[in-house]
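A.B. asks: Kindly generate the corresponding structure for this input.
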Amino acid sequence: MITGASNGLGAEMARQVATQGAHTILTARRTEKLAELSTQIQADYGVISAYYKMDMTNFVEVEEVVQRIGDTKIDVLVNCAGFGIFEEAVTTDFVTVERMFDTNVLGLMRLTQLVLPSMLARKSGHIINIASQAGKIATPKSSAYAATKFAVLGYSNALRMEVSPVGIHVTTVNPGPIATSFFDIADKSGDYLNNVGFLVLKPEKVAAKIVGIMGKPKREINLPFLMNIISRMYQVMPRVIEFFGKGAFEKK
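C.D. replies: Okay, here's the model as predicted:
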């Protein structure tokens, strides 16, 4: 089951797991794109691909979708739906902040809570939460977005300790910038991806990394390599990294 599957990383993961013979359950707000993807997957790979309209901010709808899925066994849940806005904390519209938390954090938590009981009963399953390098190092103009991803990491780390004893894996994926439509909303200037250049990841590469660890007890995936090194250094000497990284952090 993949949320936010209508395009970008979510859609690419759906295609790649289907090549391995996995059946897919796809959710997103835009059903027209989901329908196209589902049809394509079934035609190209001969697997079952169901899809459901699901707005992660609508917790009643989240519950209804899980009820409609019913007894279908969900081996892997990928919480991929999310969005961000690059704007200074003082000027970020608070309604947007609330919607960001509802989508990136609370919707993720509610869906996970609804899917977990059947995994616990089977004593198997894998929860994969798409977080961000922004959850490791907060930078200017990403206060609300970074806060949501810090929350996802905290939730995932606690959840992992709760469910790993019964054989359920929890993985967080912490990518840097990915060349997807995410930045159509996040970056009003349209310059960010060009500014960060070689750090930009291809969705196909990130999806392949995620699909490759499904069913395995992998704690985290951190991409790209350079950002992972910097985030590790940040844990030890945050002031130094903030001082020397000031120019890079302010490319938004």
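A.B. asks: drop to CA atoms for contacts and neighbour counts, all remaining ones
C.D. replies: OK.
A.B. asks: Buried residues, the host helix or strand of residue 43. List them.
C.D. replies: Assigned by DSSP states H and E, residue 43 falls within helix 31-45. Buried residues in helix 31-45, counted by 16 or more other CA atoms under 10 Å: 31, 34-35, 37-38, 41-42, 45.
A.B. asks: Make CSV out of those and add distance to residue 227.
C.D. replies: Shown next, in CSV, are the buried residues of helix 31-45 (distance: CA to CA, whole Å):
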residue, distance to residue 227
31, 35
34, 32
35, 36
37, 32
38, 34
41, 33
42, 37
45, 35
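A.B. asks: Now flag whichever of the residues you listed is closest to residue 22.
C.D. replies: Nearest to residue 22 among the buried residues of helix 31-45: residue 45, at 9.3 Å, using CA to CA.
A.B. asks: Output the contacting helices and strands for the helix holding residue 43.
C.D. replies: Applying 3 or more CA pairs under 8 Å, 6 or more residues apart in numbering; DSSP states H and E, one finds that helix 31-45 makes contact with helix 8-19, strand 24-28, strand 49-53.
A.B. asks: repeat that with 7 Å
C.D. replies: helix 8-19, strand 49-53 (3 or more CA pairs under 7 Å, 6 or more residues apart in numbering; DSSP states H and E).
A.B. asks: and residue 95, which of the three is it?
C.D. replies: State at residue 95, reduced to three classes by DSSP: H, G, I helix; E, B strand; the rest coil: helix.
A.B. asks: Next, the structure of the following sequence, for comparison with the previous one:
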Amino acid sequence: MRLTGKSALVTGGASGFGAAIAETFAQEGAKVTILDLNGDGAAEVADRIGGVSVKGDVTNASDIEGAVMAARRHGETLDLVVNNAGWTHRNKPMLDVTEEEYERLYDINVRSIFHMTCACVPVMREQGGGVILNIGSTAGIRPRPGLTWYNSTKGAVNLLSKSMAVELAPDKIRVNCVAPVIGATALLESFMGVPDTPENRAKFVATIPLGRMSEPRDIANACLYLASDEAEFITGTVFEVDGGRTV
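C.D. replies: Next comes the predicted model:
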């Protein structure tokens, strides 16, 4: 198993990409801790995979610190962190996005990574290294209209991952970003801005050369590779898991 002896913390792990990442990491031998605002959902996934869960808000520094402590208690170290939690406003003209929506976007998609970095990097430095994976998006590479402010947060995540990688390399902390294309998650209808019907899905799928949306397993498998020792010389990448969307 590729993550035997590793301790992992996954945010937003109660459903969607995060749940698949947590499950895959556990199957590969990692001791997994899940942080999610949906405490019941996080507990359900954790129970299924033999992990632990923490109910918490990724925009709250104290909740992040508590999750890092819980992960260390569960796994004795903190080797892997996946900043997966994210949110979007509904697809609509940029001038229709409220200031409240804008602030929530940056709090969840960007500020959460700031809090996690402040909490986990000292731990990883002390133990001699680690891996941080940030879930970005193809939206920060090849943006779709109607999601301008969301796109900007993912552009920030994509770039900050590269900058973090350069700064943390001397500490043997690898940082990479996984950039999924649109997938069938709870946020799908918000991304599309129209009802989730086969006809509307087909319009988005038509822009993806491999002919389908991303699945949670696609993102989980990409994270598994980047978290594993097989990727020990890979840092600062934005790994596009997009079926060719950004080509």
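A.B. asks: Superposing both, give me the TM-score.
C.D. replies: Aligned and superposed, the two chains score 0.84 in TM-score terms (TM-score structural alignment, normalised by the length of the second structure); 223 aligned residues with a CA RMSD of 1.8 Å.
A.B. asks: about what we covered before: of the helices and strands packed on helix 31-45 of the first structure, which is nearest residue 125 of the first structure?
C.D. replies: Per CA to CA, nearest to residue 125 of the first structure of these: helix 8-19, 15.6 Å.
A.B. asks: The closest one vs the second structure - mean distance after superposition?
C.D. replies: For helix 8-19 of the first structure, the mean deviation from the second structure after alignment is 0.7 Å (mean CA distance after the TM-score superposition for the first structure).
A.B. asks: follow-up on the earlier one: show me what the helix holding residue 43 of the first structure is in contact with.
C.D. replies: Contacts to helix 31-45 of the first structure, defined as CA atoms under 7 Å, 6 or more residues apart in numbering, come from residues 5-6, 15, 18-19, 26, 48-51, 53.
A.B. asks: and what of stretch 169-184 of the first structure?
C.D. replies: Contacts with stretch 169-184 of the first structure, where a contact means CA under 7 Å, 6+ apart, come from 8, 83, 125-133, 153, 156, 160, 199-203, 217-224.
A.B. asks: Of all the residues in that stretch, which ones are buried?
C.D. replies: For stretch 169-184 of the first structure, a neighbour-count test (16+ other CA under 10 Å) marks 169-178, 182-183 as buried.
A.B. asks: Please determine how far residue 142 of the second structure is located from residue 179 of the second structure.
C.D. replies: 11 Å (CA to CA, to the nearest Å).
A.B. asks: Tell me the spacing between residue 214 of the second structure and residue 241 of the second structure.
C.D. replies: If you go by CA to CA, the gap between residue 214 of the second structure and residue 241 of the second structure works out to 7 Å.
A.B. asks: In space, what's closest to residue 4 of the first structure - neighbours in sequence excluded?
C.D. replies: residue 81 (3.9 Å; CA to CA, 6 or more residues apart in numbering).
A.B. asks: what about that neighbour, which SS state?
C.D. replies: Classified using three-state DSSP, residue 81 of the first structure is coil.
A.B. asks: Kindly provide the distance from the equivalent of it over in the second structure to residue 37 of the second structure.
C.D. replies: Aligning on TM-score structural alignment places residue 81 of the first structure opposite residue 85 in the second structure. Residue 85 of the second structure is 10 Å from residue 37 of the second structure, where distance means CA to CA.
A.B. asks: Likewise for residue 58 of the second structure?
C.D. replies: 8 Å.
A.B. asks: Hmm, residue 158 of the second structure is touching residue 238, no?
C.D. replies: Yes: Residue 158 of the second structure lies in contact with residue 238 (CA atoms under 7 Å); the separation is 6.3 Å.
A.B. asks: out of those two, which sits in the busier spot?
C.D. replies: When residue 158 of the second structure and residue 238 are compared on other CA atoms under 10 Å, the one with more neighbours turns out to be residue 158, at 27 against 24.
A.B. asks: which SS class is residue 117 of the second structure?
C.D. replies: Secondary structure for residue 117 of the second structure, judged by three-state DSSP, is helix.
A.B. asks: That one pairs with which position in the first structure?
C.D. replies: In the first structure, the residue matched to residue 117 of the second structure (TM-score structural alignment) is residue 112.
A.B. asks: And residue 239 of the second structure, by the same measure?
C.D. replies: In the first structure, residue 239 of the second structure lines up with residue 221, judged by TM-score structural alignment.
A.B. asks: Tell me, how many residues neighbour that match?
C.D. replies: Neighbour count of residue 221 of the first structure, defined by other CA under 10 Å: 19.
A.B. asks: okay, and the longest strand belonging to the first structure goes to which residues in the second structure?
C.D. replies: Longest strand of the first structure, by residue count under DSSP state E: strand 168-175. Mapped onto the second structure using TM-score structural alignment, strand 168-175 of the first structure spans residues 173-180.
A.B. asks: Superpose on the first structure and give me the mean offset of that stretch.
C.D. replies: Counting by mean CA distance after the TM-score superposition for the first structure, stretch 173-180 of the second structure comes out at 0.7 Å.
A.B. asks: Off-centre distance for that stretch?
C.D. replies: Centroid separation for stretch 173-180 of the second structure versus its chain: 9 Å, with CA atoms, centre = their mean, to the nearest Å.
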